[in-house]
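**Student:** just a sequence and a predicted model for now, questions to come.
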Amino acid sequence: MSESSSKKSSKHDLKSKTLHCKNLHEYLKTLSSSVLDRLYIHPITCLAVYRELSEIAKHYIIRIIFVEQPVPQAVIASWLSKAYAKEHKEAVEALTELKIWKESSVTGGLPVWELNPVFKKHIRVALLGGGKNWFMSSHMEADTKPRDIAFLDAYAMERWECVLHYMVGSHQQEGISADAVRNLLHAGLMRCDNDGSAIITKEGFQFLLMDTAAQVWYFILQYLSTVEDKGLDLSLCLTFLFQLRFSILGKDYSTEGMNDGLLIFLQHLREFGLVYQRKRKAGRFYPTRLALNMAAGQNQSDVSIREGYIIIETNYRIYAYTDSNLKVALVGLFTNLIYRFPNVTVGVLTRDSIRTALRSGITADQIVGFLRMHAHPKMISVGSSILPPTIVDQIYLWEQERNRFNFSEGVLYSQFMSQNDFETLRDYAQDLGVLVWQNERKRTMVVTKSSHDDVKKFWKRHSRGNS
């Protein structure tokens, strides 16, 4: 009898984990109370957090920011009918997780909600005005070489596409900074191969098909997790990002008053395309659309700087009207490319091309979402259904077909000397519940990898007893 190991990927590996991009609430609740308190001393941060809350949570804050004592929980609960109990619970949880209020009790044990005094003070300033100037200074001489919105959009996408070109292994990899490469490795979007070169991971493939605004937000979140290792203040960096979100596109702002840490942070944002600065010591910078749309996610994507370029026919043909190597490479992640012309690339969706994408970690949802997001205007004008329904259904069917199989590691036993030997070992494995597969005619069987040692010991004892 001979035995061999049969290694196959598990079902969990087959169905790759979907890359999750945290929203602002999900990210902030992971921060410590001390960091959140340092954030809440800035009115602009309080305003940014307030805007992301649900309408009910906003209503609760507005009603209690001028109440100078804790408010009974029963009183706040009475502001909504019982039909909205679920929404009330979600609002309470959000305000608690963000440390905007905390639960306490007064004399007699009455449970109350007590608003965070730091947040209370500065949300008043944000909503009503007053206090010191909490926005970036813009009082300076006019720029002798002003930059318009079209230039800023082109610059932002050029810088950001440097990162994406690097990930897809395009020939156009010039311009990516060492910080960007380190961040890609830290985020798990790429990993170092045996020869030291960086190669894309399954999560990286999923990242490539995300909306640009979501890509930037995910990338910046990963970068923020490393700023303290670089000697930067996380709360100051976050506050500066919130200021960028409230800035005006096409307007320049002064770097006056920024400390050394923020100036370093500004240079990193410049490398990623979130701000434009002519020179490091120019004294002014322009926020780009990437910074303004950051954390907006896929619901508020950067449609204004993205133009659809993909046309799909019911015969599974894909036409990508672009001369961008990056866009062609993205389409090639799940398409068999047939022809490449100066301004159009032709490909076809096949079972093999979709399965290759699925093995890379890309999901059917992401492929369909990418095709919808980059659909040519002529496809959008046809009707409500942007993509042909048959194409969408087939992509999902190919995914379901692949996910039907359940793979597991096992050990193969074969070449038994007699039928009796085979049946003895097979019955033993079956009694243990570790028999995966058997073929009586060929005297072949497979047992689970974890049970291999027990089955092997039994076989040795059986062989010695018959010798």
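**Tutor:** That came through fine.
**Student:** CA atoms for contacts and neighbours, from now on please.
**Tutor:** OK.
**Student:** how many other residues sit next to residue 3?
**Tutor:** Using other C-alpha atoms under 10 Å, residue 3 has 15 neighbouring residues.
**Student:** what's the closest non-adjacent residue to it?
**Tutor:** Leaving aside its chain neighbours, residue 3 sits nearest to residue 413 (4.4 Å; criterion: C-alpha to C-alpha, 6 or more residues apart in numbering).
**Student:** neighbours of residue 62, how many?
**Tutor:** Residue 62, neighbours per other C-alpha under 10 Å, totals 15.
**Student:** before we go on, here's another structure to hold up against the first:
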Amino acid sequence: MPNLNEKKQQLTFLEFTKSLAPAVLEQLYTQPTTCIAVYRELPILARHIIARILFVNHPVPKSVVSSWVTSDYQSEQLAACEKLSQLRIWQEHQIPGGLIAYNLNDIFRANFQRSFHAQEDIHTTTSHLGPDKNARDIAFLDKYASERWEIVLHFLVGTREARHGGITPDIHAILLHSGLMKLDNDDMPIISELGFQFLLMDRSSQVWNFIQQYLATVESRSQSFVECITFLLQLNFATLGKDFPTESLTDSQQRFVQHLRELGLVYQRKRLSNRFYPTRLAVNIVTGQNRIAGETKDKGFIVVETNYRVYAYTDSPLHVALLSLFCDMLYRFPNMVVGNITRDSVRQALMHGIKSEQIINYLTMHAHREMVATKPILPATIIDQIRLWEIERDRFEFTEGVLYNQFISQSEYDKIRDFAKDIGVLICENAQTRTIVVDKQGHDDVKKFWKRQKKS
């Protein structure tokens, strides 16, 4: 089972890979695509080191590696070396003479070298199937990917469109497992604080975040983690608009394809079709470079004025639902909605776990092209006020506690207060009214002490 931290958000591909168990890493390095993906995401100095020792079949002394950079860059090199060790790309060994040397992982070395000579074969080409009479172009794939992914977002928001899109039990379970949704008192799924934050991420971050959660749950569905992530990395290097065969996929990968199809990462005309097309959501997924045409087209649709009025030129129910997370919606027209950013609307968003910077980033990311031409893109007064509303809310720190009063004497009050202070559970005190407040965890100890004092 991979050692994944299920609650951590936004792991980069290297952080995600580093979190895996050593045995899982060794299995993944048997695939050239994994080696290439890891190499591409490494710091430039780490890539430089690998390039220098890739064809050196003996350990390289640590002192030799250190000599490759000047003293000004020693800290960067130490960080690069540590990264290579954490990812088990190389290991430290002691060689004759007591020197420490680095030895490149043999499995990584062999398969990274293989990637230089990889040739397209029957497992990656559909040439033996003949031309696809139902071939799909890139524009179709972009539209399909956008529509399928937005169904997941609609389901999170709870719009009417979510009822018609079809979320399977497996995807529903992942939304609950990841903490993006939770069950209310009636066991109905509702969006969580993490879910609200998820909605304001850019599209590629949403997809990569969700896929990490999917991979954390594959073994609970009797799927192979290694086979699924290997397949995902193969899609990462796929050519957009090119079809691939399904016949060489394992059972785990076949099931993975159906889930990716539901999410919009893969297009397959029918469930039993012998070919599929990766969409832009899957291509370059681990590098965060995947963008779909629909997102680019809709990117500039929001205008924010200095009077806190927001105009959104969109007919998308999803966009309207997202804006309503932190805006008071006033009017809705066929191709535009109007709202206000208010203290209450922002405070409501903050109560749901949304941060001021996420609101600002969302408005900036989708700013209309007329606003993008100005600097700063959003009015400075709006940015400052949203941040101030968050600071205003965070001025207060709430601590659950128990109030003690009605002391019969000043000495009794002093003893209880001093005892609570000594054991570190005193929250506040007021000598004039003879009241103290202790934290909930320390209540039992203070209560027992008070009873002993009364008996004595």
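**Tutor:** On my side now, so go ahead. Here the structure is a predicted model, which means the values were calculated and not measured.
**Student:** TM-score for this pair?
**Tutor:** After superposition, the two chains reach a TM-score of 0.90 (TM-score structural alignment, normalised by the length of the second structure), with 440 aligned residues with a C-alpha RMSD of 2.2 Å.
**Student:** the residue nearest to residue 3 of the first structure - that's part of a helix, no?
**Tutor:** No. Read with DSSP: H, G, I helix; E, B strand; the rest coil, residue 413 of the first structure is strand and lies in no helix.
**Student:** which residues are in contact with it?
**Tutor:** Shown in contact with residue 413 of the first structure (C-alpha atoms under 8 Å, 6 or more residues apart in numbering): 1, 2, 3, 4, 444, 445, 446.
**Student:** which residue in the second structure aligns with residue 233 of the first structure?
**Tutor:** For residue 233 of the first structure, the aligned position in the second structure is residue 224, judged by TM-score structural alignment.
**Student:** hang on, that match packs against residue 217?
**Tutor:** No. Using C-alpha atoms under 8 Å, residue 224 of the second structure is not in contact with residue 217, being 10.1 Å away.
**Student:** and the counterpart of residue 69 of the first structure in the second structure, how many neighbours?
**Tutor:** Aligned counterpart of residue 69 of the first structure in the second structure: residue 58 (TM-score structural alignment). Other residues lying near residue 58 of the second structure total 11 when counted by other C-alpha under 10 Å.
**Student:** what residues sit buried inside stretch 113-126 of the first structure?
**Tutor:** Neighbour counts over stretch 113-126 of the first structure (16 or more other C-alpha atoms under 10 Å) mark 113-116, 118-126 as buried.
**Student:** filter these down to just the ones in strands.
**Tutor:** When DSSP state E is applied, these are split such that 113, 114, 115 fall in strands.
**Student:** mind listing the helices for the stretch 301-450 of the second structure?
**Tutor:** Using DSSP state H, counting those that start in this stretch, the helices of the stretch 301-450 of the second structure run over 317-323, 343-351, 356-365, 369-372, 380-394, 410-422, 443-455.
**Student:** give me the distance between the two termini of stretch 420-431 of the second structure.
**Tutor:** End-to-end distance for stretch 420-431 of the second structure, by C-alpha to C-alpha, to the nearest Å: 14 Å.
**Student:** quick one: buried residues of that stretch?
**Tutor:** Neighbour-count burial for stretch 420-431 of the second structure flags 420, 425, 426, 427, 429 (criterion: 16+ other C-alpha under 10 Å).
**Student:** and if you look at stretch 365-381 of the first structure?
**Tutor:** Within stretch 365-381 of the first structure, the residues scored as buried using 16+ other C-alpha under 10 Å are 366, 367, 368, 370, 371, 372, 373, 374, 375, 376, 379, 380.
**Student:** nearest to residue 145 of the first structure, of those?
**Tutor:** When those are compared for distance to residue 145 of the first structure (C-alpha to C-alpha), residue 374 wins out at 33.9 Å.
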